[in-house]
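S.K.: Fold the following, please.
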Amino acid sequence: MRAAGEGCYLFANCTGGMLAVHAAARGLPVAKMALYEPPFESPPVSNDYMDRLRALLAEGPRADAVELFYRESVRFSEETISYFKQHPIWDAFLALAPTLVYDLALGIDYNPGSDRPAAVDRDPDTGDRWWRQPTVDIHRM
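M.R.: Model (predicted):
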């Protein structure tokens, strides 16, 4: 981002969207962002979820960790998980399994009730909110 200079534009999907918001909130030179499904509004997981996920990643097989993530964090149905296990994308999910802890860590870091100062909220050119429904209050990041 620094190499792109002041006012870079970001497009990010899923966890990348959370990273983009955190980067802009911490002062990196972002002019505009387009975010697709950043999971800030994900359903809460159980208190022991991270420990179970880390244990599954350490012990293997990765498929168990991926299934836990999709079942308890993303809330996919068993039918949807079974579908993905038969799909060619499943191997990519397994390869990325060690990164699942970062998804949760970023989500834990986001707390709508915190007193973090707002660094991003509205498009400086139009005044439009960065977010569409559901609205996330960036002032509280």
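S.K.: can we go C-alpha only for contacts and neighbour counts from here?
M.R.: Fine.
S.K.: residue nearest the centroid of the chain?
M.R.: The residue lying closest to the centre of the chain (CA atoms, centre = their mean) is Thr15, at 2.7 Å.
S.K.: Buried by neighbour count: which residues of stretch 35-43 qualify?
M.R.: Going by neighbour count (16 or more other CA atoms under 10 Å), the buried part of stretch 35-43 is Leu35, Pro38, Pro39, Phe40.
S.K.: Next, the structure of the following sequence, for comparison with the previous one:
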Amino acid sequence: MEQARSADGTVIAFDRLGDGPPLVLVSGASCDHQVHTALAAGLAEHFTVVNYDRRGRGESGDTPPYAVEREIDDIAAVIDAAGGGPAHLFGASSGATLTLHAAAAGLPVTRLALWEPPFALDDEAARAWLELRATLEGLIAAGRNGDAVETFMLNVGVPPQLVAGMKGSPAWPGLERIAPTLAYDGAVQGDGRPPHHLFPKITMPVLVLEGEESPEDMRRSAQALLAALPGARHAVLKGQGHQFAPELMVPALVEFFSRPV
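M.R.: Presented below is the predicted three-dimensional model:
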């Protein structure tokens, strides 16, 4: 992987594929750049795709203390490494919330595509989110990384029997290793509510994507985004849940990112 250096000196590792306008892929919680490997390959026929490891994951470094602003700096660093000019951003789940922060901060973002950021849209959901965030932070602080991963997985709807199987798989140690970054995604999501203070600063074209079979709260979050961002385009991936098939995502992103300004 190539390397960029963020403003605080942290090394950010990334893969660069293809040729064309720069497009940065921003992953969600509990994963590294590999979650978007197939998506990046499909998009590389049309764009220079930058698929990076967020700090604390994969081959990227990490420099405490954490702040959302440092992750914005990381995106700025990989945009600069990709050529320094304006870039498109695609964010998935909490990565979509992070791209909203980055675009609102004034990074040179041409177009922004958002896949199902997990917002809390009522008081009960907000309370549940804050309780989960506090629980995860406590487990991580106590060094109970495996318990943090298990708690996160169960709370996002992974069936208990599947989580039990994952704990015995070769992938589990890697999930434990990046468990501290669950607290980072918690900070990105903040109080869980839609970040209305950011929306007036989102002036570039936006595409809001959702899966036809995604959980109702994810679909409601997409609708909340559409209401908050007048003029945003909307796409529904047929037959898809929160974990989307890259071959179905690629055409939607190519169509949006290739539109004339």
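S.K.: what's the TM-score here?
M.R.: The pair, once superposed, lands on a TM-score of 0.72 when counted by TM-score structural alignment, normalised by the length of structure 1; 134 aligned residues with a CA RMSD of 3.0 Å.
S.K.: you'd agree the residue nearest to the centre of structure 1 is up against Ser42?
M.R.: No - counting by CA atoms under 8 Å, Thr15 of structure 1 does not reach Ser42; the two are 11.4 Å apart.
S.K.: circling back: mind putting the buried residues of stretch 35-43 of structure 1 into TSV with secondary structure and distance to Ala63 of structure 1?
M.R.: Shown next, in TSV, are the buried residues of stretch 35-43 of structure 1 (DSSP: H, G, I helix; E, B strand; the rest coil; distance: CA to CA, whole Å):
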residue	secondary structure	distance to Ala63 of structure 1
Leu35	strand	28
Pro38	coil	23
Pro39	helix	22
Phe40	helix	24
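S.K.: Identify, from these, the entry nearest to Trp130 of structure 1.
M.R.: Each of the buried residues of stretch 35-43 of structure 1 was scored against Trp130 of structure 1 by CA to CA, and Leu35 proved nearest at 8.9 Å.
S.K.: you'd agree the closest one is up against Tyr9?
M.R.: No - taking contacts as CA under 8 Å, Leu35 of structure 1 lies outside contact range of Tyr9: 10.9 Å.
S.K.: residue in structure 2 matching the residue nearest to the centre of structure 1?
M.R.: With TM-score structural alignment as the matching criterion, the partner of Thr15 of structure 1 in structure 2 is Ser94.
S.K.: tell me which element Ala34 of structure 1 is part of?
M.R.: Using DSSP states H and E, Ala34 of structure 1 sits in strand 30-36.
S.K.: Please identify the buried residues of that strand?
M.R.: Under 16+ other CA under 10 Å, the buried positions of strand 30-36 of structure 1 are Val30, Lys32, Met33, Leu35.
S.K.: correct me, but the third one touches Leu10?
M.R.: Right, Met33 of structure 1. Yes - counting by CA under 8 Å, Met33 of structure 1 does reach Leu10; the two are 4.7 Å apart.
S.K.: residues shared between the contacts of those two?
M.R.: Ala20 (CA atoms under 8 Å, 6 or more residues apart in numbering).
S.K.: what about Arg70 of structure 2, how many neighbours?
M.R.: 19 (other CA atoms under 10 Å).
S.K.: the strands in structure 1, which residues?
M.R.: Listed in chain order, the strands of structure 1 (DSSP state E) span 8-13, 30-36.
S.K.: Of all those strands, which one is nearest Glu59 of structure 1?
M.R.: So among the strands of structure 1, strand 8-13 is nearest, using CA to CA, at 29.0 Å.
S.K.: what does the closest one contact?
M.R.: Contacts for strand 8-13 of structure 1 (CA under 8 Å, 6+ apart): 1, 17, 20, 29-38.
S.K.: Adding distance to Ile138 of structure 1 as columns, could you present those residues in a markdown table?
M.R.: Output for these, formatted as a markdown table (distance: CA to CA, whole Å):
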| residue | distance to Ile138 of structure 1 |
| --- | --- |
| Met1 | 21 |
| Gly17 | 13 |
| Ala20 | 12 |
| Pro29 | 17 |
| Val30 | 15 |
| Ala31 | 16 |
| Lys32 | 14 |
| Met33 | 13 |
| Ala34 | 15 |
| Leu35 | 14 |
| Tyr36 | 16 |
| Glu37 | 15 |
| Pro38 | 13 |
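S.K.: want to throw the strands of structure 1 into CSV with distance to Arg75 of structure 1?
M.R.: Output for the strands of structure 1, formatted as CSV (distance: least, CA to CA, whole Å):
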stretch, distance to Arg75 of structure 1
strand 8-13, 18
strand 30-36, 18
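S.K.: of the ones you listed, which approaches Thr99 of structure 1 most closely?
M.R.: It is, among those and with distance given as CA to CA, strand 8-13, at 14.8 Å.
S.K.: post-alignment, that closest one versus structure 2, mean distance?
M.R.: Its matched residues in structure 2 lie on average 2.7 Å from strand 8-13 of structure 1 after superposition (mean CA distance after the TM-score superposition for structure 1).
S.K.: Just want the angle from that strand to strand 30-36.
M.R.: 10 degrees (axes from the mean of the first three to the mean of the last three CA atoms, to 10 degrees).
S.K.: Show me which positions of strand 8-13 of structure 1 end up buried.
M.R.: So strand 8-13 of structure 1, judged by 16+ other CA under 10 Å, has buried residues Leu10, Ala12.
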